[in-house]
Each structure stands twice: as structure tokens, then as C-alpha cells.
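Asks: Have a look at this fold, sequence not included:
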């Protein structure tokens, strides 16, 4: 067996059929099928159960897949180390970006990174679902991804995680709201809101399946015994703030996305929930100096633009 066969088998498991796996690997379905049969003959065991539409790994197949992924990760680690000692720095890296945070940071950091590494190409994919970024990163399709999480430990133990910054989740109300009329214009909240005081209000919030909703907003409203009335959902925090600024609803967004203090009054949420920004990469993958330097640049930017300390508990 060789590493190329291992790549084929891992792709078959990922895409569950020969046709899709062959497309991703730029070979014919017959070629990948022949490689699978050859490997099964060599190992004298069946690695996949074939159905009309999909392939599923057998017990032996699962053992082989785990080992294959380890070998492929070791190969990537070796290539990274070799690249570190090369004089000419070049290459292509695939990076996943969280909506808003990831793309905003990338736009600020990339010009400086490009000056240092003009021969390096970064191919970025902006994804709404963290689960999709986890899958693509764990499989090695992405070299690393910048993600958001409601936990300081990151989104999953299936990947390696490096924390970058954290911030508060804030609730904003139009200045016409009874709770906001007398509050001073301030870039920082001055109090923690009682959700029971806004139990009849409507909000513009993130998508129902988003990390912010699933891990922070929805559980918090449930804990407080208050129903969240949703007027509109969006993945764009600036859009949510703009809607609330018009006076038709409130909103809940990360503190780094707050820009309008004149038309909106901002409050800390009960329990002072935190929102975490970090980078994930495949387990067993060694980050080379190029990726490490990019992460350091992101950290420097995040300290200036994304980090907001937790307030002292009342």
C-alpha cells in the first residue's frame, strides 16, 4: 500500500461514493475503484460495504481509515518542516473563515502578510456553519479555520484549537425604548439587563442554527424563563445592528460588532456570557512558520479589534 491509496480510501469514506470521490481527486471512478479492489486484495479483507448509492466502512475499514489519516497527517507534518527550511517560500493554503469576524480580520491582516510572503496564496472559504468548517478542517481539506465558539475550549475535540480572543455578548435597544431613554451615550454598557423586562420585545438576531444562537442566546433566554421573540434572522451582525437602529426592534450581537451608540443603548446579558474566537487545524498537523506567523498577525489584530474584557460581576 502507498500514501496515494490512503488518500483514495479517505476520500471514499468522506464522500461515500466513487463518483464524488473521483471528482475531488481528479481521477476517473474506475481508477479509484481499481485502487480500492487492489488494496482489499493486498490486505485480504473488505474495507467497504457497497450499496447502490453509497459505500460504508467495515470494522476493518474503520481501523484502516484511522491509521491512514495518521499517516497522511505525518506526511503533512513532514512537508511543513521541509518547507520551513527551504529558501524560497511559496505554496497554497486553504483557510476557512467565520462570517463577519473571520473575513473582517483577514481583510485587515492579509495586506501585511502578503508583503512578507508574496509567493504564498491563501484560498479562503467563508462558511456559515461551524460544523462544516470542523468537517473540512478535520479531514485536511482546510489547513486551518478561524471559528467562533461559546466555549473557551473551542468547538470540538476532533481538531486542535488555539484561542485568539474573547468578548461580551451585548443586547441593544433603540433609544425610544423605556429602558434606554435616560441612559447616557456610551461605547460600553453600564448595566446588566433583566430579560424579563424585554419579554414582550422583538429582536433581530443571528440565524437559529448559528453558534451564537445554539450555544449562547437561546439557552440564556430559556434559563431566564423568557421567550425570545424573533423579528428577523441574519448572519450579518452589521445588518442586525442597522435594523435595531431604525427603532423597530432590539438586537443581540458581539461587542466587537457594536458601532452605533447614538441610536442604541447597550446592555450586558445576564450571566455575562462570552463569545470566543480562535483557530482550528487538523489533529496531528504541524503548523509551519508561514501559518504560525499568519496566526500571530491575527492575534495582534484581535487584541486591538475583537478583545473586550468581561465586566466585573455586579
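Replies: Structure received. These numbers were taken from a predicted model, which means no experiment stands behind them.

Asks: From here on, just use CA atoms for contacts and neighbour counts.
Replies: Noted.

Asks: how deep is residue 302 tucked in, by neighbour count?
Replies: Neighbourhood size, residue 302 [other CA atoms under 10 Å]: 20.

Asks: then this one, side by side with the first:
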């Protein structure tokens, strides 16, 4: 039995007329009649009661019609799903993100994917840049949102956006009460909260460039990975912290964010294992290049 036998049978069952069914199938009537006879012989059942004036389904034919439709629907759905997977429109994408990406970038990506790639499920996991690099190299995640530059021959990256740094101060700090931006050198005698270098060298180096530009070595009294943690430590009076501008989405009592008088920036990138050829990764990167990256540049 072949699928065409089921298609021919269903068409005759719907028309109850071999001539009309043949016309819809764009074949002549004799071959159609022969195909139905072959199907009946193969199954050893009678699907139609035929007379010179009419064609009727047998009870057996009615049962076979119901099952045949289900079989063809299942096959059609399987073909559509397979084609969707091949186009990268169906599947699961493991997306890692870190730090400030959660505040504005990640929600934008999720909303855009839900709208334009509704059959892709995003499996989100929060990792530092260093953790993302290892996970990408080991193919445990598909795409990462991290801070570049990174050093890995296994990973490709593409710039997503640049983001300025701001300084988070206690609201009682003298600089917090001043109007306008501040000069980094004015922070030389402060106690600092810093992310550990192990969390991501690109992010760590970008902050250190601010200190180097201002000409001082920071007095680091506490390290912390997460933006919420660092800002909370500022509110508790532990020290001050330099953070990406999107961290200003965190609103806590007792803190103030201040701009610098110079454009200190970090680079956010998308990253993926260069050997990963999964269609869903290709579709996601295409969406990032066409929608998300232009939005932030």
C-alpha cells in the first residue's frame, strides 16, 4: 500500500463518484478504478458498493475512511513540523545571559522571538561571561549574551550593542547631591565593590580601564557577581560600584546613579559555537541581525 492509494480512496469516498474524483485528482477514471480495486484486494475487504448508478461506502469503508484521514493528517503534520525544524522555525534554543542583559536586552529579545518565532521555545539560563564561554565550548548552550572581547578559537561573536558605565553611590554621598556628571578621578579615595575577574575578563577589564584612565588603583573591599547584589551592597553602605547604565532599572532606596563626564563603555555581544549548525541557531542569529542589533545601534 502506498500513500497515493489512501489519497485516491479518500477522494472517491468524498465524491462517491469515480468520474468526479478522477477529475479532482487530475487523472483518468480507469486508472483510478484500478487503484481502488488493488487497494481492496490488498486489504481483502470491500470499501465501496458499486452499481451502474451509484457508489456507496460500505461500513468497512466508513471505518477505513476515518483512519485514512487520520493517517494522512498525521503525515502532513509530520512533514510540516520537519520542514519547520529544518527552517529553524520550530525547536528549543538554550540562551544564556548575564548581568545587566536581564534588565532591558533580554525582555526585548524574548518579546521579539515570541512574535516572530512563536514555535521556538527559549530555555533561559543566567551565567557569567566565563561560564558562558565554557558552556558554549562544551555545547551545553546554543547562544550566549556576554561581554566581549573573549578568547576562544571555538566561538564566534558579533557585537550586539555598546553600553555606557555609570557609578552607583549612596544617596548621602557628596557626589550624589551634585548636578551633572562626575570625573572618575573624584572616586580615587572611595571603597569599591567589583565583579571578580573570574566572572568575565572583558567586563572586568572594561571597569579597570576607567581606573587606569583616571590614574588610580581602586580600594576593592568586596566582590560580587550579580548586579542586584552589588547595588544592594551600595545601599548598605559597603562601598560604591561602577555598573552598566541598564543597571539603573534596579531601583533601591538609598542609592543614586551618576553619569561620568567621559563615555566609558563595554561591548555586549552574541556568541555561539562556530561548529553549531542547528537550524534554530541560524534562525535566531538572523533575527538578531535583522531586528535586535539595528534596534540598539
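Replies: Sure, I can see it. Remember, it's a predicted structure, so these values are computed and weren't measured experimentally.

Asks: who touches the residue most central in space within the first structure in this structure?
Replies: The centroid of the first structure falls nearest to residue 147 when counting by CA atoms, centre = their mean (2.6 Å). Residues near residue 147 of the first structure by CA atoms under 8 Å, 6 or more residues apart in numbering: 97-98, 102, 130, 277-280.

Asks: how about those in a markdown table, adding neighbour count and distance to residue 36 of the first structure?
Replies: Formatted as a markdown table, the contacts of residue 147 of the first structure follow (neighbours: other CA atoms under 10 Å; distance: CA to CA, whole Å):
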| residue | neighbour count | distance to residue 36 of the first structure |
| --- | --- | --- |
| 97 | 24 | 34 |
| 98 | 22 | 36 |
| 102 | 23 | 39 |
| 130 | 23 | 32 |
| 277 | 25 | 40 |
| 278 | 25 | 38 |
| 279 | 22 | 34 |
| 280 | 26 | 31 |
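
Asks: Are we agreed that the residue nearest to the centre of the first structure is in a helix?
Replies: No: assessed with DSSP: H, G, I helix; E, B strand; the rest coil, residue 147 of the first structure is strand; it does not lie in a helix.

Asks: Okay, it and residue 210 of the first structure: tell me how far apart.
Replies: To residue 210 of the first structure, residue 147 of the first structure is 12 Å away according to CA to CA, to the nearest Å.

Asks: Tell me where the first structure has helices.
Replies: 3-15, 18-25, 29-43, 59-85, 101-116, 130-138, 211, 218-223, 237-245, 289-305 (DSSP state H).

Asks: Nearest approach to residue 171 of the first structure belongs to which of the ones you listed?
Replies: helix 237-245 (10.1 Å; CA to CA).

Asks: can you give me the strands for the stretch 151-297 of the second structure?
Replies: 155-170, 191-194, 219-223, 240-244, 255-259, 265-273 (DSSP state E, counting those that start in this stretch).

Asks: try the stretch 1-150 of the second structure
Replies: Under DSSP E, counting those that start in this stretch, the stretch 1-150 of the second structure gives strands at 48-50, 55-57, 91-97, 120-126, 143-148.

Asks: In the first structure, what range does the second one match?
Replies: Right, strand 55-57 of the second structure. Following TM-score structural alignment, strand 55-57 of the second structure has no partner segment in the first structure.

Asks: buried ones in that strand?
Replies: 55-57 (16 or more other CA atoms under 10 Å).

Asks: what about residue 70 of the second structure, how many neighbours?
Replies: 12.

Asks: one step back: can you tell me which of the contacts of residue 147 of the first structure comes closest to residue 168 of the first structure?
Replies: residue 277 (11.5 Å).

Asks: which one is residue 135 of the second structure nearest to, not counting chain neighbours?
Replies: residue 141 (5.8 Å; CA to CA, 6 or more residues apart in numbering).

Asks: how about that neighbour, what does it touch?
Replies: Neighbours of residue 141 of the second structure in contact, by CA under 8 Å, 6+ apart: 93-96, 132, 135.

Asks: Let's see that with 7 Å instead.
Replies: 94-96, 135 (CA atoms under 7 Å, 6 or more residues apart in numbering).

Asks: What remains of these once you look at the first structure?
Replies: Using both residues aligned by TM-score structural alignment, their matches' CA atoms under 7 Å, the first structure keeps these contacts from those: 94-96, 135.

Asks: Output those in TSV; the columns should cover distance to residue 184 of the second structure and neighbour count.
Replies: As requested, these are exported to TSV (distance: CA to CA, whole Å; neighbours: other CA atoms under 10 Å):
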residue	distance to residue 184 of the second structure	neighbour count
94	38	16
95	35	24
96	32	27
135	35	19
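
Asks: Share the number of residues neighbouring residue 31 of the first structure, please.
Replies: Residues near residue 31 of the first structure, counting by other CA under 10 Å: 12.

Asks: if I look at it, how far off is residue 281 of the first structure?
Replies: Applying CA to CA to residue 31 of the first structure and residue 281 of the first structure gives a distance of 30 Å.

Asks: Residue 258 of the second structure corresponds to which position in the first structure?
Replies: Per TM-score structural alignment, residue 258 of the second structure is aligned with residue 266.

Asks: Touching, that match and residue 192? I think so.
Replies: No: in this structure, residue 266 of the first structure is not within contact of residue 192 by CA atoms under 7 Å, at 9.2 Å.

Asks: ok, the two, which is more surrounded?
Replies: residue 266 (29 against 18).

Asks: And the closest residue to the more buried one other than its chain neighbours, how far from residue 222 of the first structure?
Replies: Spatial nearest neighbour of residue 266 of the first structure, excluding adjacent residues (CA to CA, 6+ apart): residue 172 at 4.4 Å. Per CA to CA, residue 172 of the first structure is found 19 Å from residue 222 of the first structure.

Asks: So for those two, which sits in the more crowded spot?
Replies: residue 172 (27 against 11).

Asks: The more buried one reaches residue 264, doesn't it?
Replies: Yes: contact status for residue 172 of the first structure versus residue 264: in contact at 5.9 Å, counting by CA under 7 Å.
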